[in-house]
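# Give me a 3D structure for the following:
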Amino acid sequence: MKLLALAAAGVAVAALGSTLAFASPARADELPTFDFTDCPAPPANADPGTWRCEAFVSQGKLTIDGHEIPLGELRLTFSEGRINGQYAQAFGALRHAPARVPGLPGTTIQLRYGGFSDFLSDEERRGELDVYAVVRNPLLGKDCSIGTAAEPLHTVVHDDPAIPPTVISQNPMTAHLGVIDPDLALPATQGCGPLGKLVDRRLGLPSPAGENTFQQASYVQYKAL
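Purely as a prediction, here's the structure:
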């Protein structure tokens, strides 16, 4: 996810609504397992004692022109700190297992990192992240996707008023929060072969900004580096 989740936190993706409700924040003994394996180490010129890793475990939902796709669990990690007194950050990983696409039997969607992230929050947004979505079905082309690594989707997430930031634990620092991008523009699919137009029609693609939302409810834990 500051999502992707952030405060200098991160981004990442989650679920609200009738088909994908997210429960109230868990107690400290009910939290998901956080994995810091993908945390980037501080750079050699990092200011000592200023770097930390943020690990997000999120539940996500992508809504395309009213068509809801529950994304399930997303995990995102990044590190941040200071170099010569200035804020700096390093992306770790975005991990997402393929999720079933309602209305398209045998079809899954999987989010992948698109090569850009900025998790420094400000008054305008929580953070920004480039992603693309791989679409899989035995009848579709092997390169079927919404967006690509070369031309990713640019998502800008804001605080979701339905899930305000909540501190769950101080040691280790752990929080729960929600973010939403209500302005995500989505192109038509690419590389899907002869059935690509059918997929586009079922999903309502292409779909302009203002017709789609990308939401995530996230747990985040911080670890000093």
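# Please make it C-alpha for all contacts and neighbour counts, starting now.
Will do.
# Touching, Y113 and Y132? I think so.
Yes: distance between Y113 and Y132: 6.7 Å, which falls inside the contact criterion (Cα atoms under 8 Å).
# Does S117 belong to a helix, a strand or coil?
When the structure is split into helix, strand and coil by DSSP: H, G, I helix; E, B strand; the rest coil, S117 lands in strand.
# who touches it in this structure?
Taking Cα atoms under 8 Å, 6 or more residues apart in numbering as the contact definition, S117 lies against F91, G127, E128, L129, D130.
# Just name whatever secondary elements the longest strand along the chain is in contact with.
Taking DSSP state E as the assignment, the strand of the chain that covers the most residues is strand 67-83. Based on contacts counted as 3 or more Cα pairs under 8 Å, 6 or more residues apart in numbering; DSSP states H and E, the elements that strand 67-83 packs against are strand 52-64, strand 86-96, strand 99-100.
# quick one on the thing from earlier: will you turn the contacts of S117 into TSV that also has distance to A185 and secondary structure?
Shown next, in TSV, are the contacts of S117 (distance: Cα to Cα, whole Å; DSSP: H, G, I helix; E, B strand; the rest coil):
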residue	distance to A185	secondary structure
F91	24	strand
G127	17	strand
E128	14	strand
L129	14	strand
D130	12	strand
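# Any chance of these in JSON lines with neighbour count and distance to P98 as columns?
Conversion of these to JSON lines gives the following (neighbours: other Cα atoms under 10 Å; distance: Cα to Cα, whole Å):
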{"residue": "F91", "neighbour count": "21", "distance to P98": "21"}
{"residue": "G127", "neighbour count": "29", "distance to P98": "24"}
{"residue": "E128", "neighbour count": "24", "distance to P98": "22"}
{"residue": "L129", "neighbour count": "23", "distance to P98": "19"}
{"residue": "D130", "neighbour count": "21", "distance to P98": "18"}
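# now, among those, which is nearest to L104?
Using Cα to Cα, the shortest approach to L104 within these belongs to D130, at 25.2 Å.
# The closest one and V157 touch, don't they?
No: because the distance of 11.1 Å does not satisfy Cα under 8 Å, D130 is recorded as not touching V157.
# P208 - how many residues pack around it?
14 (other Cα atoms under 10 Å).
# Nearest residue to it in space, please, no chain neighbours.
When the adjacent residues along the chain are set aside, P208 lies closest to A185, with 4.7 Å between them (Cα to Cα, 6 or more residues apart in numbering).
# Doesn't H158 belong to a helix?
No: assessed with three-state DSSP, H158 is strand; it does not lie in a helix.
# burial count for it?
Applying the criterion other Cα under 10 Å, we find 26 residues in the vicinity of H158.
# Surely it and G127 touch.
Yes: the pair formed by H158 and G127 meets the contact definition of Cα under 8 Å, at 7.3 Å.
# For the comparison step, fold the sequence that follows:
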Amino acid sequence: MPHTTADHRRPALARRAAVSLVGAAALAAVAGAHSPSHAYAGPTVADQPLTDFSDCPALPAGADPARWRCEVHTAAPQLSMGKMTVTLAPITMTHAEGPLPDGTKGQVWGAMHSTPTAVPGGFPAPVVSEHARLRGLAIQPEYGGRSDFYTGQFSLRFRLLSPQLAPNCTIGADAPIDFQLKRSGPSQWVSQDPPLIKFSAYDDTFIAPAAEHCGPLTRLLNQRLGLPAASGNLMTYDAAYTFKTYDQLPTR
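Here you go, the predicted model:
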């Protein structure tokens, strides 16, 4: 994928996050239990065990199990969107890829897992006295229904959790956010057997929509988060992944 400059923040980003994208890397996530009332402070991506292949999807008809691999990928993204900046708890994505019977490249989505992360500063409750109260606010990424891991494209929605908000309050509820990850450095093979590859990626070109379906406080929430935001958004993406070919997986 080409590496183009969209704004002045990219040099700082490259220093901050050693970013590279493996074209066929999957995006997959199982994060540990996490309370929305506390910011994530768990292990780094390199510490996350990538041994759970239970989400590997069924192969397309006629696919050769020895030439298809299931990839399990864990990442701890940093997200700046509108006025909000947060380091998300690790997410895990699983997918399969390999040649289709006609020789073209194929992919099959597996699953995504994530947990909530507290948003710094919370969410100001309506004033009930001379001092406004702050209430907890957490954000949780969810798969948006589109992915192409050969090119680094995928979509996410971000559910917002607070006692003050409706349960379906989501950024990108009706139209998920489309990310196009770009590399800025080589991937690193940490281990050959079992395979473990570390990489990082970023996108600073995506558009952040307003939060929707949040109840009576939707307008106040969007003002607090600075949404919608057409520019000035950034996701950096430190990650690691492993894989097995389907002939190495247990028979189901």
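# Now compute the TM-score of the two chains, please.
Counting by TM-score structural alignment, normalised by the length of the first structure, the TM-score of this superposition works out to 0.82. Behind it: 205 aligned residues with a Cα RMSD of 2.6 Å.
# that older thread, mind checking what the residue nearest to P208 of the first structure lines up with in the second structure?
When the second structure is aligned by TM-score structural alignment, the residue opposite A185 of the first structure is I207.
# and G172 of the second structure, what does it touch?
For G172 of the second structure, the contact set (Cα under 8 Å, 6+ apart) comprises L156, R157, F158, A208, P209, A210, A211, E212.
# PyMOL command to pick out the buried ones of these?
Those of the contacts of G172 of the second structure that count as buried under 16 or more other Cα atoms under 10 Å are selected in PyMOL with:
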select buried, resi 156+157+158+208+209+210+211+212
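# Same list, the contacts of G172 of the second structure, but as CSV with distance to L196 of the second structure please.
Rendered in CSV, the data for those read as follows (distance: Cα to Cα, whole Å):
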residue, distance to L196 of the second structure
L156, 25
R157, 28
F158, 28
A208, 32
P209, 35
A210, 37
A211, 37
E212, 38
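# Mind checking which of the contacts of G172 of the second structure land in helices?
Assigned to helices by DSSP state H, none of the contacts of G172 of the second structure qualify.
# for the contacts of G172 of the second structure, which one is nearest A29 of the second structure?
A29 of the second structure has its nearest neighbour among the contacts of G172 of the second structure in L156, at 13.2 Å by Cα to Cα.
# wait, doesn't that closest one sit right on D178?
Yes: if you go by Cα under 8 Å, L156 of the second structure and D178 touch, sitting 6.8 Å apart.
# about what we covered before: report the aligned residue range of the second structure for the longest strand of the first structure.
Using TM-score structural alignment, strand 67-83 of the first structure corresponds to residues 84-100 of the second structure.
# and the matching stretch, how far out from the chain's middle?
Centre-to-centre, stretch 84-100 of the second structure and its host chain are 5 Å apart (Cα atoms, centre = their mean, to the nearest Å).
# for that stretch, which positions count as buried?
In terms of neighbour count (16+ other Cα under 10 Å), stretch 84-100 of the second structure has its buried residues at 85-100.
# what's the answer for stretch 136-153 of the first structure, then?
By neighbour count, and taking 16+ other Cα under 10 Å as the criterion, the buried residues in stretch 136-153 of the first structure are R136, L140, G141, C144, S145, I146, G147, T148, A149, P152, L153.
# Now do the end-to-end distance for it.
Taking Cα to Cα, to the nearest Å, stretch 136-153 of the first structure runs 18 Å from one end to the other.
# Stretch 142-160 of the first structure now?
So stretch 142-160 of the first structure: terminal residues 35 Å apart, Cα to Cα.
# again, but for stretch 184-193 of the first structure
25 Å.
# Whichever residue in the second structure pairs up with V134 of the first structure: what's it in contact with?
Under the alignment (TM-score structural alignment), V134 of the first structure pairs with R159 of the second structure. Shown here is R159 of the second structure, whose contacts under the criterion Cα under 8 Å, 6+ apart are I139, Q140, P141, E142, N168, C169, T170, I171.
# Look up the closest residue to R159 of the second structure, ignoring the ones flanking it.
Nearest to R159 of the second structure is T170, by Cα to Cα, 6+ apart, at 4.2 Å.
# Kindly report the same for C39 of the first structure.
Leaving aside its chain neighbours, C39 of the first structure sits nearest to G92 (5.2 Å; criterion: Cα to Cα, 6+ apart).
# All the strands of the first structure, in order from the start?
Counting by DSSP E, the strands of the first structure are 52-64, 67-83, 86-96, 99-100, 108-118, 127-136, 145-146, 153-159, 166-170, 173-181, 212-224.
# Any chance of these in TSV with distance to T33 of the first structure as columns?
What follows is those, written out as TSV (distance: least, Cα to Cα, whole Å):
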stretch	distance to T33 of the first structure
strand 52-64	8
strand 67-83	11
strand 86-96	14
strand 99-100	20
strand 108-118	21
strand 127-136	23
strand 145-146	30
strand 153-159	24
strand 166-170	14
strand 173-181	12
strand 212-224	10
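# closest to D38 of the first structure out of these?
Each of the strands of the first structure was scored for nearness to D38 of the first structure using Cα to Cα, and the closest is strand 86-96 (5.3 Å).
# other SSEs contacting the closest one?
Under the contact definition 3+ Cα pairs under 8 Å, 6+ apart, strand 86-96 of the first structure sits against strand 67-83, strand 108-118.
# Format those as a markdown table; extra columns: distance to L6 of the first structure.
Putting those into a markdown table (distance: least, Cα to Cα, whole Å) gives the following:
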| stretch | distance to L6 of the first structure |
| --- | --- |
| strand 67-83 | 11 |
| strand 108-118 | 10 |
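# Which one of the ones you listed lies nearest to S169 of the first structure?
Between S169 of the first structure and these, the tightest spacing by Cα to Cα is seen for strand 67-83, at 18.8 Å.
# and the counterpart of L6 of the first structure in the second structure, how many neighbours?
For L6 of the first structure, the aligned position in the second structure is occupied by V22, per TM-score structural alignment. Applying other Cα under 10 Å, we find 23 residues neighbouring V22 of the second structure.
# thought V22 of the second structure was touching W189?
No: distance between V22 of the second structure and W189: 10.9 Å, which falls outside the contact criterion (Cα under 8 Å).
# OK, contacts around the residue nearest to R159 of the second structure?
If a contact means Cα under 8 Å, 6+ apart, then T170 of the second structure has R157, F158, R159, L160, A211, E212, H213, C214 as its contacts.
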